[in-house]
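Student: got a structure for you, letters missing:
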């Protein structure tokens, strides 16, 4: 048996508990291999528990553990670091809980906060830099840590209560869907709930960044006076929150 074959059999035993692989490794190895497999699964369960502490509380210990084991069975590690293992846990949650958007949105919050914390550093734009901007051709550039997600439930209130050790409210659907944004400001990952207009504005800007296109969208949605005023208010809010890192001139 070559080293590569041994490594493949060992991986097969860890992931699938393949008896054929165990036999090829050693006829006397079953007990010792079981130790490795138990450690492998325990490490991955622990990884998911640390990545989703509030979701674990929300689901309950037993339901979370069963979901974690299901995820381990269907999604073995694929990266050099366990930090990446939580990335696709949301897919398992959607498969196991297809009618529970609160679970999906809560998992998104925890994953987005982790991703924002390790995102590439960027210097926020100073308001003084706006003095010479040609707004007809301006393209807004957001911090690399920004994450945006539609919100259909009261998950922000649920997450806040869980973080503070309070009894969370019952999950309920919102009368109108809004959005969630996550970003890092300094050394702290932040979460904020936004209304439907701001969510749509951020989605559009992430696609093309054009400030004039944003204004046109807001005018079409809110009317000329209110649309222009809302564009200015959003710009001021994003600058104050250190979400914008640059304003580029769009190509003609």
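Tutor: On my side now, so go ahead. In this text the structure is predicted, and so the values were computed from the model without any measurement.
Student: From here on, just use CA atoms for contacts and neighbour counts.
Tutor: Noted.
Student: Okay, buried residues for the helix or strand encompassing residue 65 please.
Tutor: Here residue 65 is covered by helix 61-74, with elements defined by DSSP states H and E. Counting neighbours by 16 or more other Cα atoms under 10 Å, one finds that the buried residues in helix 61-74 are 64, 65, 67, 68, 69, 71, 72.
Student: Output the residues you listed in CSV; the columns should cover distance to residue 220.
Tutor: Formatted as CSV, the buried residues of helix 61-74 follow (distance: Cα to Cα, whole Å):
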residue, distance to residue 220
64, 45
65, 48
67, 44
68, 46
69, 49
71, 44
72, 47
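Student: Against that first model, consider the following:
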């Protein structure tokens, strides 16, 4: 499943006494792959912003809808997921391979928690692979032997950056990082982006910013719509464009009013012409 250089034991570097971003989001989603220290952070977040759990589920649902769309309606057969998180129900490879058993999915991560859980989950799946690679360095990532072996870059690839780029500081130039992926994938490929959003209308309060950016682990950088949209320059946005993740082709009518916090993540699918 994975290249030999990826067979190190990431479980050895898992610290149950320090909160971890992937485990905190697992806790927000109601998962069981977390420790008390992660649940303590989750509880602090929910005490200040109770709808954060709904936002986490909205992002997860957006990822599922996008994956089904690309696999079933755009015929994409190769997927590179650069923000896999902890395994949950309906992971990328499960959705993809329900549509096409021969489709290839490669997950890339550096988080030892995600690596340990992911490799255990995928041990018997020949079409899905997990690599230890830092998404912030696309040049090096695309040189990884597993990616070179299993992704055919003469054919379209869907690259997922769902919640990943928001962890990149301005000093690391997130726009250039995304451009590194755009430059390396062929025409007909897709970039899927979801990013924490600062609407600049006062709804993203200084208090909420403090919760996100100064928590024990730091939950990312919130950026304006114009900043997020600039990461997709040169691509063709699939309708409905860059919108709140819950508004990207929802599966049905909204049954209850949304909390303003649920508008604090934007998502888009963009095609390379």
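Tutor: Ah, there it is. The structure displayed is predicted, hence computed values, not measured ones.
Student: where does the TM-score land?
Tutor: Once superposed, the chains reach a TM-score of 0.28 (TM-score structural alignment, normalised by the length of structure 1), with 122 aligned residues with a Cα RMSD of 5.9 Å.
Student: Sort out which one of the buried residues of helix 61-74 of structure 1 lies nearest residue 237 of structure 1 for me.
Tutor: Relative to residue 237 of structure 1, the closest of the buried residues of helix 61-74 of structure 1 is residue 64; by Cα to Cα it sits at 37.4 Å.
Student: Which helix or which strand is home to the closest residue to the closest one other than its chain neighbours?
Tutor: Nearest in space to residue 64 of structure 1, with sequence neighbours left out and distances taken as Cα to Cα, 6 or more residues apart in numbering, is residue 56 at 5.6 Å. Taking DSSP H and E as the definition, one finds residue 56 of structure 1 inside helix 53-59.
Student: contact partners of the helix holding residue 65 of structure 1?
Tutor: For helix 61-74 of structure 1, contacts defined as Cα atoms under 8 Å, 6 or more residues apart in numbering pick out 15, 16, 41, 44, 45, 48, 55, 56, 89, 92, 93, 96.
Student: Which among those count as buried?
Tutor: Here, 16+ other Cα under 10 Å leaves 15, 41, 44, 45, 48, 55, 56, 89, 92, 93 buried among the contacts of helix 61-74 of structure 1.
Student: which stretches of the stretch 51-200 of structure 2 form strands?
Tutor: 78-81, 104-109, 128-132, 158-162, 190-196 (DSSP state E, counting those that start in this stretch).
Student: so which of the ones you listed gets nearest residue 60 of structure 2?
Tutor: Evaluated over those, closeness to residue 60 of structure 2 peaks at strand 158-162, with 8.9 Å, by Cα to Cα.
Student: Next, the angle from that closest one to strand 190-196.
Tutor: 0 degrees (axes from the mean of the first three to the mean of the last three Cα atoms, to 10 degrees).
Student: on contacts alone, who are the packing partners of strand 158-162 of structure 2?
Tutor: Other elements packing on strand 158-162 of structure 2 under the criterion 3 or more Cα pairs under 8 Å, 6 or more residues apart in numbering; DSSP states H and E are strand 78-81, strand 190-196.
Student: any chance of those strands in JSON lines, with distance to residue 39 of structure 2 and mean neighbour count too?
Tutor: Shown next, in JSON lines, are these (distance: least, Cα to Cα, whole Å; neighbours: other Cα atoms under 10 Å):
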{"stretch": "strand 78-81", "distance to residue 39 of structure 2": "26", "mean neighbour count": "24"}
{"stretch": "strand 190-196", "distance to residue 39 of structure 2": "21", "mean neighbour count": "25"}
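Student: Distance to residue 141 of structure 2 for the ones you listed - can I get that in TSV?
Tutor: Below are those laid out as TSV (distance: least, Cα to Cα, whole Å):
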stretch	distance to residue 141 of structure 2
strand 78-81	11
strand 190-196	16
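Student: And residue 7 of structure 1, how close does it get to residue 34 of structure 1?
Tutor: 16 Å (Cα to Cα, to the nearest Å).
Student: Check residue 95 of structure 1 too.
Tutor: Per Cα to Cα, residue 95 of structure 1 is found 29 Å from residue 34 of structure 1.
Student: Same question for residue 91 of structure 1.
Tutor: With Cα to Cα as the criterion, residue 91 of structure 1 and residue 34 of structure 1 are 28 Å apart.
Student: What of residue 220 of structure 1?
Tutor: Per Cα to Cα, residue 220 of structure 1 is found 63 Å from residue 34 of structure 1.
Student: For these two, indicate the residue with more neighbours.
Tutor: residue 34 (15 against 11; other Cα atoms under 10 Å).
Student: Next up, identify which helix or strand that one is on.
Tutor: Secondary structure from DSSP H and E places residue 34 of structure 1 in helix 30-51.
Student: quick one: contacts for the residue lying closest to residue 19 of structure 1 once chain neighbours are set aside?
Tutor: Distances taken as Cα to Cα, 6+ apart put residue 13 closest to residue 19 of structure 1, at 7.2 Å, once the chain neighbours are dropped. Residue 13 of structure 1 makes contact with 19, 21, 22, 33, 37, according to Cα under 8 Å, 6+ apart.
Student: Number of residues surrounding the third one?
Tutor: Burial measure for residue 22 of structure 1: 20 neighbouring residues, criterion other Cα under 10 Å.
Student: And for residue 202 of structure 1, the neighbour number?
Tutor: Neighbourhood size, residue 202 of structure 1 [other Cα under 10 Å]: 20.
Student: roughly how far apart are residue 158 of structure 1 and residue 173 of structure 1?
Tutor: Note on residue 158 of structure 1: its distance to residue 173 of structure 1, by Cα to Cα, is 12 Å.
Student: quick one, which of those two is more surrounded?
Tutor: Using other Cα under 10 Å as the criterion, residue 158 of structure 1 and residue 173 rank with residue 158 on top: 21 against 13.
Student: which of the residues in the longest strand anywhere in structure 1 are buried?
Tutor: Counting residues, the longest strand in structure 1 under DSSP state E turns out to be strand 173-185. Neighbour-count burial for strand 173-185 of structure 1 flags 178, 179, 180, 181, 182, 183, 184, 185 (criterion: 16+ other Cα under 10 Å).
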